[in-house]
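Asker: Predicted model and sequence follow; I will ask about them next.
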Amino acid sequence: YHADRMGYLVWGEFADWGCSGYGPGHDHQQPGITYAAQWLEAIERDYSHPSIIGWCPLNETAQQHHDRITTLDDATRAMFLATKAMDTTRPVLDTSGYAHRVLETDVYDSHDYIEEKDFEAGLVKFMERHEGTPGWKAFSNPHAPSGASTGPKTWSTPYRGQPYFVSEFGGFRWKVGDDAKSATENTLNRKQSWGYGADPQTEEEFYQRFEATCRVLLGNPSMFGYCYTQLTDVYPEENGVYTFDRQAKFDGARLRAIQEHIAGIEK
């Protein structure tokens, strides 16, 4: 309702936690019929909201491809096809982030955070991944949840020329009046407060990081958009641009100005 009223553009997504740990590594994620049933109920509930521009039933499913069809393969495809049948007007993303399983998914995406201890070193790698990708090179999430390097052959169906975007990036922790945390602290101790990589030392450094990462993605002519993580702090994840109680942490006009450059895809 508030997104409709205020003009936010959002994706309709689903809470899919709880499907992991049911088998060996290649077949441990097993979303059952309950997931599909409840997802269709969510679509029916939210269908008429004009703020919703697309549907995505699963988030960060993380399972490598195997030499046979797995439960995750079937479940992802079933939820994709059911969504397409219920709504013929909006694009559908099979899963957000990691293990794409549907060749004909309308949209392709990745999640990519700079988690290196040295932000500048991490930015160089981020640029290599996103500055501009030839059409023949598959887009894929560059890291498994463990941080190990991965590729499209092991985690996702190959990119087939769909509209592509980075649907999660950034995640820089900023808590006013709090000491900055190292990348190691953010990785190992997430019970109190954390973000991705090492924290910016100053608010100005946050703006510099925000601009640097946005410019990389804006400059990629193969990318139609991106989504910064995240809008608000969520419990210990204090990496929002607003606090948990929706108070602005940064100068909104400056964040907007950073993103007003003409994107590569617009040229």
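Answerer: Nice, I can see it.
Asker: all contacts plus neighbour counts: C-alpha atoms, from now on.
Answerer: Noted.
Asker: give me the number of residues near the closest residue to Ser167 other than its chain neighbours?
Answerer: Nearest residue to Ser167, sequence neighbours excluded (CA to CA, 6 or more residues apart in numbering): Cys227, at 4.7 Å. Taking other CA atoms under 10 Å as the criterion, the count of residues near Cys227 is 14.
Asker: Mind giving me the packing neighbours of the helix or strand containing Cys227?
Answerer: Assessed by DSSP states H and E, Cys227 sits inside strand 223-229. Packing partners of strand 223-229 (3 or more CA pairs under 8 Å, 6 or more residues apart in numbering; DSSP states H and E): strand 164-170, helix 203-218.
Asker: how far is the helix or strand following the shortest one from where the chain is centred?
Answerer: What that stands for is strand 164-170. Sequence order places helix 183-188 as the next helix or strand after strand 164-170, per DSSP H and E. Put simply, helix 183-188 sits 20 Å off its chain's centre (CA atoms, centre = their mean, to the nearest Å).
Asker: so who does the nearest residue to Thr232 once chain neighbours are set aside touch?
Answerer: Nearest in space to Thr232, with sequence neighbours left out and distances taken as CA to CA, 6+ apart, is Gly240 at 4.0 Å. Gly240 sits next to Gly171, Phe172, Arg173, Trp174, Thr229, Gln230, Leu231, Thr232, Asp233, Val234 when contact means CA atoms under 8 Å, 6 or more residues apart in numbering.
Asker: now the spatially most central residue of the chain: how far from Thr76?
Answerer: Note on the chain: the residue nearest the mean C-alpha position is Glu168, at 3.0 Å, using CA atoms, centre = their mean. As for Glu168, its distance to Thr76 is 20 Å (criterion: CA to CA, to the nearest Å).
Asker: Gln247: neighbour count?
Answerer: Counted with other CA under 10 Å, Gln247 comes out at 11.
Asker: one step back: surely the residue nearest to Thr232 forms part of a strand?
Answerer: No - the assignment for Gly240 (DSSP: H, G, I helix; E, B strand; the rest coil) gives coil, which keeps it out of a strand.
Asker: Got another one to weigh against that:
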Amino acid sequence: MQHTKCYKRDYPRPQFVRDNWINLNGSWDFAFDRDDSGENKGYQNGFEAQKKINVPFAYQCAASGIGNAEMCQNIWYKRTFVMDDIGLNRLLLHFEGSDYLTKVWVNGKYCGSEVGGYHRLTFDITSAAVQGNNTLVVKVFDSYSREQPRGKQRAEDHDYGCWYVDTSGIYKTVWLEVVPQTYLSEVKLTPNLESKGLEIRFTLNQPYKNAVVAACAYWQGKAVGETLIDVCDTCGYGFLSLDEVNLWQVGQGGLYDLKLQLKADDKVVDEAESYFGMREICIRDGKILLNGKPLYQRLVLDQGYWENCDLTPPDEDALKKDLTDCMSMGFNGCRKHEKVEDERFLYYADVYGYIVWAEMPSVYAFTEVSRETLLTEWKKVVAAQYNHPCVLTWVAFNESWGVEQIKSDLRQQRFVNQVYLATKEIDAMRPVICNDGWEHTLSDILTLHDYTQDGKLLHESFNTVEKCTQKIIPDNKKQPFVDGYSYRGQPIMITEFGGTSFIKDTNGNRWGYGTAVQDDEEYLSRIGGMVKGIVDIPFICGFCYTQVSNVYHEVNGLLEFDRTSKESFEKYRKVFDLTLPE
């Protein structure tokens, strides 16, 4: 693989890189606040540590150094950091992920709060920080509320079904960034193959007069295009024409480097480095096209859980290895299931040419609060991942979770459509799936789930368009569409199936789908039969197999929870990539 020019190991925002940053991961003071008395006791000014915690791991997992799975709604973090004189610059504090309500104090001064566990939280702490030693205190509130997006995090004190131990507080990188008084706060990059260039939209944190943004693109170190874009108040839009167009391809990647400079009076005010890929995703005649050619997607369901770490990867290498291992097993992409993954994973997917379906973690209630929290967070997720060429599809809901009555409830149908349309407003290019699995309303791809373990029966269930679009799905007795909606010629994919497990693994509450298999031969034969049953249906555009690895009591992964493989990658590849020669 070849890294982009802007790559920095462990840098948490790899597609928008500045040089001046400090990683705050590591040992922090930690305290449980079970009666929520911390603020009254002055914890925000500093507190005596009950324990040490290894940030960014959540206190529930072993890697944090605590490993206490008991829910505590209010928790506190504290650490010191040293700052040099930053002059007239500003100091930003970023949390890549903190679940769910995060409050921040620096040197006893309140710096703000934000709700949401699945997008980057940013606090301007300039006015509170000083040259030299600083004390940072963070309080996080979390709960079992089903109104907040929680994905696969359980909502009770025990594991159940396919839900696992919850993740509270900081669970992704915390870092500081020094930026100018006026800086580029957002950049939106849209490849345009027809016009042979890149559309660039940007936003500044505050107005700036008589300024421009200079953009220069590079291909393998050679400058291939540049432009100047005028700043209008706080934003701007322009087009960067390319001297040569090299396509981003699945299994190959292909990235341009990009330098962005905010300039005024011929002086550089702010500078950031990025990258982009030239590719086009569209739907035509029931097919999904990438760069004008039909794309068959061999996806794997990827929940992004690690043994002892839960939703947090052990390190950057673990993210890369998950991706390259899946490619070695014959997959060309993944569906990131009920999780917003660490952005470094998307970086490696961009580099390797690995497809990612980005999915919103579910709520499990249908209330005014749940609707507002889900839609607000989802729009932030889409905006944050928009620039990554690897992201080819958005998945807003899964299996009617949070909208259990969608089949006939017009309010729930309207809300799902509202989320679909809000996604399209941000991104008119990529396909959006309104409700993956069944009971679709507006949806660009018809996606179906079926855990029938017999390949011939699976084939028989879906081998005509009529069966896929008008019949009850045999495995789960659900309809492909809700009342009042019908098939409109969309591409069709089987986006959950398989989940096969070994008898030796299924004891107590440990489970897989269907009847477990006895041995390796039966295991590979069954999986191969199911894959062939789908691939042999000519109008099906791809599949998503469940799943990458075992997760706690769910033992239906291709890998163990510790990522050791149940079979050789070569054997898996022969099963999943039927384009290989015999």
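Answerer: Cool, got the structure. Quick caveat: nothing in here was measured; it's all calculated off a predicted structure.
Asker: before we move on, back to that, mind telling me what the residue nearest to Ser167 of the first structure corresponds to in the second structure?
Answerer: Aligning on TM-score structural alignment places Cys227 of the first structure opposite Cys544 in the second structure.
Asker: cool, Thr34 of the first structure as well?
Answerer: Using TM-score structural alignment as the criterion, Thr34 of the first structure maps onto Thr373 of the second structure.
Asker: Give the buried residues for the one helix or strand that match maps to.
Answerer: Per DSSP H and E: Thr373 of the second structure is located in helix 368-385. For helix 368-385 of the second structure, the neighbour count (16 or more other CA atoms under 10 Å) marks 370-371, 373-375, 377-385 as buried.
Asker: any idea how far Val216 of the first structure is from the residue nearest to Thr232 of the first structure?
Answerer: 20 Å.
Asker: for Tyr226 of the first structure, same thing?
Answerer: Between Tyr226 of the first structure and Val216 of the first structure the computed distance is 11 Å (CA to CA).
Asker: Ser156 of the first structure too?
Answerer: Separation of Ser156 of the first structure from Val216 of the first structure (CA to CA) stands at 23 Å.
Asker: ok, these two, which is more surrounded?
Answerer: Ranked by neighbour count (other CA under 10 Å), Ser156 of the first structure and Val216 place Ser156 first, with 24 against 19.
Asker: Check whether the more buried one really touches Tyr98, as I assumed.
Answerer: Yes - applying CA atoms under 8 Å, one finds Ser156 of the first structure in contact with Tyr98, separated by 6.9 Å.
Asker: Now do the shared contacts for these two.
Answerer: Counting by CA under 8 Å, 6+ apart, the residues touching both Ser156 of the first structure and Tyr98 are Ser140.
Asker: returning to that earlier point: just the buried residues of helix 368-385 of the second structure now: which is nearest Tyr237 of the second structure?
Answerer: Using CA to CA, Ala383 is the member of these that lies nearest Tyr237 of the second structure, at 16.4 Å.
Asker: contacting residues around that closest one?
Answerer: Ile426.
Asker: Pull up the gap between it and Asp436 of the second structure, please.
Answerer: In terms of CA to CA, Ala383 of the second structure sits 21 Å off from Asp436 of the second structure.
Asker: So Thr469 of the second structure, which state does it fall into?
Answerer: Classified using three-state DSSP, Thr469 of the second structure is helix.
Asker: What does it correspond to in the first structure?
Answerer: In the first structure, Thr469 of the second structure lands on Ala138 (TM-score structural alignment).
Asker: what about the closest residue in space to its match that isn't next to it in sequence, how many neighbours?
Answerer: Using CA to CA, 6+ apart and skipping residues adjacent in sequence, the residue nearest Ala138 of the first structure is Tyr159, 4.7 Å away. If you count neighbours by other CA under 10 Å, Tyr159 of the first structure ends up with 22.
Asker: Check the secondary structure at the corresponding residue of the second structure for Tyr159 of the first structure for me.
Answerer: Taking TM-score structural alignment for the superposition, Tyr159 of the first structure sits opposite Tyr487 in the second structure. Under three-state DSSP, Tyr487 of the second structure falls in the coil class.
Asker: Tyr487 of the second structure contacts Thr469, correct?
Answerer: Yes - in this structure Tyr487 of the second structure lies within contact range of Thr469 using CA under 8 Å: 6.1 Å.
Asker: what do those two both touch?
Answerer: Phe481.
Asker: Look up the counterpart of stretch 197-217 of the first structure in the second structure, residue range please.
Answerer: Using TM-score structural alignment, stretch 197-217 of the first structure pairs with 514-534 in the second structure.
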